[in-house]
Each structure stands twice: as structure tokens, then as C-alpha cells.
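Chemist: no sequence for this one, just the structure:
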């Protein structure tokens, strides 16, 4: 996974904050003494949660050092550089949250297993991620453009850097990883960036897995090609559409499904 730049992310993160705020409105924190935010990004959402939990242990973890470096310093919250699939918080948290980060984790099974392990009983999780649907995603479009004749020389041995599971497949993984779903919702959402330039700026920050392979003078043209190709999906050069899966989970009493 390409490291995200926290300083650049802060300039374009309105969508991510809107999505997190939307999910947090449903977050019940009564009786919570410890919380982990997986894929905390620049830490703004984690700090907001910590403000609602005075005296609690609140930790944000993110694989990008450049994201964690811009996280707000506070006695109320701690930030760590780390990967969800290798974290070792065993039975440490009442709640685990993740807002629009897990679809960048290829090992979904490993991520869910470690999240389940991090929860104490009766712990719960609120996880939000992009899932698969019939409509091509922006990330799928970027990968298709990367395979075009004008770009493919830069993408030899390129591996898809994202995971958009179907809701059904993801629900099966949840059960296999020591969690039970109390509620799962899939929303078809859209975000208007107001201008093509603003959409391109957001893509430039989020396309690190693609653009890290390109010469600097090719990044802008590549992003422009992706937006033009994606316009066939949305009918606009400034609108993003995506399916968002939002799941409330609980730590299961036993791991795995009965057969």
C-alpha cells in the first residue's frame, strides 16, 4: 500500500470527514472505556471521538507514517504507525472503528481476524468500507486506464491495491473471523467535487498506488485520463459514486461458523 501524504490529504479530505461524521452519528459510546480506530488517517476523527470519551483509552493506528505525523497531539489520544493485519492488541478494546480505510487492505480475512482479536468480550465494532457492485468503481477505472497502451509500460507487474468485496462474501468472512453482524447496510452514495480540478486534486492524493510508478510530469495526464474514462460511469467529470458498506459487529462467543 502506497503511503498517503498527510499534509496533502488534509487539503482534500472533505469527503472522508463527511462519511466518518455520518457513521459516527450512529456510534454508541455509552460505557466505552477503550477504543481503537483502524486506518485513522490524519487523526481528526479519532481526536473527535476521544473528546466524547474523557478518561478513556483511545488509539488510532495507520500504516502511513506521513499520515500519523500530522495527527493532533493530545493527552486524550495516542497514534501509532502500524498495519491492521499485524497489530497485536489482544482483548484490549471495548470498541473498534474503521472509517473508509479497510478497502485498501487486500487481506480482508486477516484484517477482520485481528479486529476480532483486539476486542474484549462483549466488544463491538463499527466498520465502514467501499464494497463491490455492478457499477465500475473509480479504482477499477484507474486500473483499467493503467492497462491502456499509453500507460501500461509503467505498470508491469502491477497488482490491484484495493479490495472491494461483495456484501455477501464479506458477511461470510465476518462469521469466519470471530465476529457476528448485528446490522449491515449498503448505501449508494455520491459526492460532487464541484469542479473537475477539485476531483483531480482528490484523485492525485488517493491514487498513490498508481502514481508512485509514474514520472512526476505524467501524474496529471494519468489522473485526467482516469476522470475522462470514469465520466462514462457517472455522466460527470466532477462526481464520484460508490457503494458504502456499513456494519455493526460484535465479538462472537466462538470463532467460525457451524456447519
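Modeler: Perfect, thanks for sending it. Since the model is a prediction, treat every value here as computed from it, not as a measurement.
Chemist: CA only for contacts and neighbour counts going forward, please
Modeler: Noted.
Chemist: where exactly do the strands run in the stretch 1-150 of the chain?
Modeler: 34-38, 57-62, 78-81, 93-99, 119-130 (DSSP state E, counting those that start in this stretch).
Chemist: give me the contacts around the third one.
Modeler: Under the contact criterion CA atoms under 8 Å, 6 or more residues apart in numbering, strand 78-81 has outside partners 43, 58-65, 68, 71.
Chemist: and here's the other structure:
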């Protein structure tokens, strides 16, 4: 994950169930029966990495993340190893049978080149599985970008405004994976997350896209910015009569498989 400001595992895990669902949908499309080596790049707190170990108990499963705070919350159990590191610098020690990168690459500019590099590190029959949020034009991000670039905040925040170009469209990922010699399966899903509580959409983004923005501001300025953004979010995502709030969330998925038969 990105190292811009400290990650807060408790805040991120408030929506652990909703955040895990795309990971499970991604991994369900990985058809590698008995991998020997499984790597989870940008593993966060390791809770989803543990799911990989559950699915492939005979594999050596390694999670890599750049956040010491997240790794400190990772589970300690046999068959799991966690390493501190930046996904941009990661290199496989041996060919990898399953390489997973979930909800990370939108923090990495130019990650199409990184994906091509990872594809080269797959074993024959190995799979590269990637999921990224596809909601950079949704109100959560568009409103935040507009506020960061507004006259009151642009001098401090314009360069950290979320950009629609942070991820490719599905055809872009198809082109990257097939260009790297993989057989590709690419799709998208929009989840309707039904949230509860006060300003739940703000709570959702606070631990993700809002985090690097608030890291630029001191306490009073952060409170002022958050209040203005929260009001905009309440208008864009109104509370329903039953008290819940619906957050549509588009996700993009890509699984690429290298030709050959796994030796695992």
C-alpha cells in the first residue's frame, strides 16, 4: 500500500467484510489447483493473505506491504510469512505460481509497466490476479478532487487530488496482460454497499482516498476540510428512509495466466 501518511488498520477494517468481497471474487477466478508459491502484494493487515493460505494450505504464502502499522496487525500462523517492502521494488526469489495484488495499484502511477514485469516472474501455468477500484469518476472521488483544487485549498492540496487516470479501463488491463504473453480474463462489477451510521461514506473514504489529503493538513484545517467534504458527500449519497446509505462501488478485475503446466 501507499506510504503517504500512516495507515490505520482499525479504520480500514471497519468495512472489512465489504473490502474482502472483491478479493474473494478475484481469487475465485484463479484456477491453479496446487500452487507451491503464492504471493500477496500490498497485503495490508494480512487478513486476506490468510484466506489464500486457507485455500492453498500446502503453498508457501507470503504477504508484502509497505506499512509497518498494517503488518503489525497481520496474523501469526504457520504457512504465512509477511515482509515489509514496496510493491514497486518487489522481485520474486523464484517463479511464482499465484501472484495477487488487490486494491493497491491505483496508488502506483504507471503500473501497467509493473504488471508486465510481474508477468515475467510467473511460473509456467502461473496466474497473476489484480483488482483495482474503478470509481475515480464517482462522487466520492470527483467531489474530493474538486475540493482539493478549489481556490481555498489548491495551494496545499491540488497535487494530491485523486485523478481519473489512476487506473486503466478494463480494455487497458486486457491489453497489458495479453501484451505480456498471458491469457487474460478481465471483468468489472459494481457493488452496492449498504452502509449505516453517521456519515458512513466519509468513514469509508477516510481510511483510503482521503488519507493522503488529510496528511497535508494540520488539525484545524483538516477539520474544516473534512466538514466541507462531508456535507458534499451527504448530498451525493443521501440517507434512505430506513437510515441506511448506499455506496455504489465499481471494481475492475484482471486475471492473466502464463502458458504451460505448473510444476508445483
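Modeler: Here it is on my side, so go on. Values in this document were obtained by computation on a predicted structure and should not be read as measured data.
Chemist: TM-score for the pair, please.
Modeler: Comparing the two superposed chains by TM-score structural alignment, normalised by the length of structure 1, the resulting TM-score equals 0.83, with 251 aligned residues with a CA RMSD of 2.7 Å.
Chemist: quick one on the thing from earlier: in TSV: the contacts of strand 78-81 of structure 1, plus neighbour count and distance to residue 209 of structure 1.
Modeler: Supplementary listing: the contacts of strand 78-81 of structure 1 in TSV, determined by neighbours: other CA atoms under 10 Å; distance: CA to CA, whole Å:
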residue	neighbour count	distance to residue 209 of structure 1
43	26	21
58	25	29
59	22	26
60	28	23
61	25	20
62	24	16
63	20	14
64	22	13
65	17	16
68	25	18
71	23	22
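Chemist: need the counterpart of residue 40 of structure 1 in structure 2.
Modeler: The equivalent of residue 40 of structure 1 in structure 2 is residue 43 (alignment by TM-score structural alignment).
Chemist: that match against residue 52, yeah?
Modeler: No - the pair residue 43 of structure 2 / residue 52 is not scored as a contact, 10.9 Å apart, by CA atoms under 8 Å.
Chemist: between these two, who's got more neighbours?
Modeler: More crowded of residue 43 of structure 2 and residue 52, by other CA atoms under 10 Å: residue 43, with 29 against 24.
Chemist: whereabouts in structure 1 does stretch 56-63 of structure 2 align?
Modeler: Applying TM-score structural alignment, one finds that stretch 56-63 of structure 2 aligns to the residue range 53-60 of structure 1.
Chemist: what's the end-to-end length of the matching stretch?
Modeler: End-to-end span of stretch 53-60 of structure 1 (CA to CA, to the nearest Å): 14 Å.
Chemist: contacts for it?
Modeler: Contacts with stretch 53-60 of structure 1, where a contact means CA under 8 Å, 6+ apart, come from 29, 32-40, 43, 46, 50, 76-80.
Chemist: again, but for stretch 192-210 of structure 1
Modeler: Applying CA under 8 Å, 6+ apart, the set of residues contacting stretch 192-210 of structure 1 from outside is 1-5, 8-9, 12-13, 142, 146, 161, 211, 219-220, 223-224, 227, 237-240.
Chemist: on that earlier part again, kindly reformat the strands of the stretch 1-150 of structure 1 as JSON lines containing distance to residue 245 of structure 1.
Modeler: Putting the strands of the stretch 1-150 of structure 1 into JSON lines (distance: least, CA to CA, whole Å) gives the following:
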{"stretch": "strand 34-38", "distance to residue 245 of structure 1": "16"}
{"stretch": "strand 57-62", "distance to residue 245 of structure 1": "20"}
{"stretch": "strand 78-81", "distance to residue 245 of structure 1": "25"}
{"stretch": "strand 93-99", "distance to residue 245 of structure 1": "10"}
{"stretch": "strand 119-130", "distance to residue 245 of structure 1": "5"}
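Chemist: with residue 109 of structure 1 as the reference, name the closest of the ones you listed.
Modeler: Of all the strands of the stretch 1-150 of structure 1, it is strand 119-130 that lies closest to residue 109 of structure 1, at 13.7 Å by CA to CA.
Chemist: the closest one packs against which elements?
Modeler: strand 93-99, strand 239-251 (3 or more CA pairs under 8 Å, 6 or more residues apart in numbering; DSSP states H and E).
Chemist: now that strand on structure 2. Mean distance?
Modeler: Superposing on structure 2 and averaging over aligned pairs (mean CA distance after the TM-score superposition for structure 1), strand 119-130 of structure 1 comes out at 1.4 Å.
Chemist: counterpart of that strand in structure 2, which residues?
Modeler: Strand 119-130 of structure 1 corresponds to residues 122-133 of structure 2 when matched by TM-score structural alignment.
Chemist: which ones among the contacts of stretch 192-210 of structure 1 lie within helices?
Modeler: Among these, the subset assigned to helices under DSSP state H consists of 8-9, 12, 142, 146, 211, 219-220, 223-224, 227.
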